[in-house]
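S.K.: Predicted model, plus sequence, below.
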Amino acid sequence: MSGVRGATGAGAAVPAPDGPSERRPILVSADRSRCMAAGHCAVTAPGVFDHAEDGLVVVAGPEQSEEEREVLELAVELCPSRALSLSPGAAPSAQGAAGRP
């Protein structure tokens, strides 16, 4: 989806991983000072976004998988106050992936 704004720069989408072995999470953040409580994010991705008692956005799940990319980009695009951003997470280390205690 083109035109998605996020931590990678205005108008830029979060780059997709280079291959199937690179499973980076997508980091989701929200600027509550910009939020105007429109609710598009919570309707689009209810498992990721919620609203606090004051009506402003709360990120319920800041680390999301690559499979959620499309819905996350849509939520960012639909946000009228541009309060949401996506950025690539750190790649899992080879040691951590091998089940290091």
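M.R.: Perfect, I can see it now.

S.K.: Only C-alpha atoms from now on, for both contacts and neighbour counts.
M.R.: OK.

S.K.: Show me which residues of the lengthiest helix in the chain are buried.
M.R.: Taking DSSP state H as the criterion, the chain has its longest helix at helix 69-78. Within helix 69-78, the residues that qualify as buried are R69, L72, E73, L74, A75, V76, E77, L78, counting by 16 or more other CA atoms under 10 Å.

S.K.: Second structure follows, compare the two:
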Amino acid sequence: MRVEADQPKCVASGQCVLAAPDVFDQDDDGIVVVLDDHPEESTHDDVREAAAICPAAAIRLADK
């Protein structure tokens, strides 16, 4: 899995960080930061949840 974030679309809700804190963080303005763009398989369910609940649809997931 590859994780991408569209920072200009991000509305700084922080839902991604709550769902997958090992993969996402926020900068000083609350904008999403991807900590691990190829996360371990054990986190894939959390990452999928983060993408699904993002109110701005700013997270994209792709196959490696």
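M.R.: Received it, and whenever you're ready, just let me know what you need. What you see is a predicted model; the values in this text were computed from it and never measured.

S.K.: re earlier: just tell me the aligned range of the longest helix of structure 1 in structure 2.
M.R.: On structure 2, the counterpart of helix 69-78 of structure 1 by TM-score structural alignment is residues 44-53.

S.K.: With distance to G89 of structure 1 added, can I get the buried residues of helix 69-78 of structure 1 in TSV?
M.R.: Formatted as TSV, the buried residues of helix 69-78 of structure 1 follow (distance: CA to CA, whole Å):
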residue	distance to G89 of structure 1
R69	13
L72	14
E73	15
L74	19
A75	18
V76	17
E77	20
L78	22
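
S.K.: Could you point out which of those residues is nearest to G61 of structure 1?
M.R.: Lowest distance from G61 of structure 1 to those (CA to CA) belongs to L72, with 11.3 Å.

S.K.: What residues does the closest residue to that closest one other than its chain neighbours make contact with?
M.R.: Sequence neighbours aside, A45 is the residue nearest to L72 of structure 1 in space, at 6.9 Å (criterion: CA to CA, 6 or more residues apart in numbering). By CA atoms under 8 Å, 6 or more residues apart in numbering, the contact set of A45 of structure 1 is V71, L72, A75.
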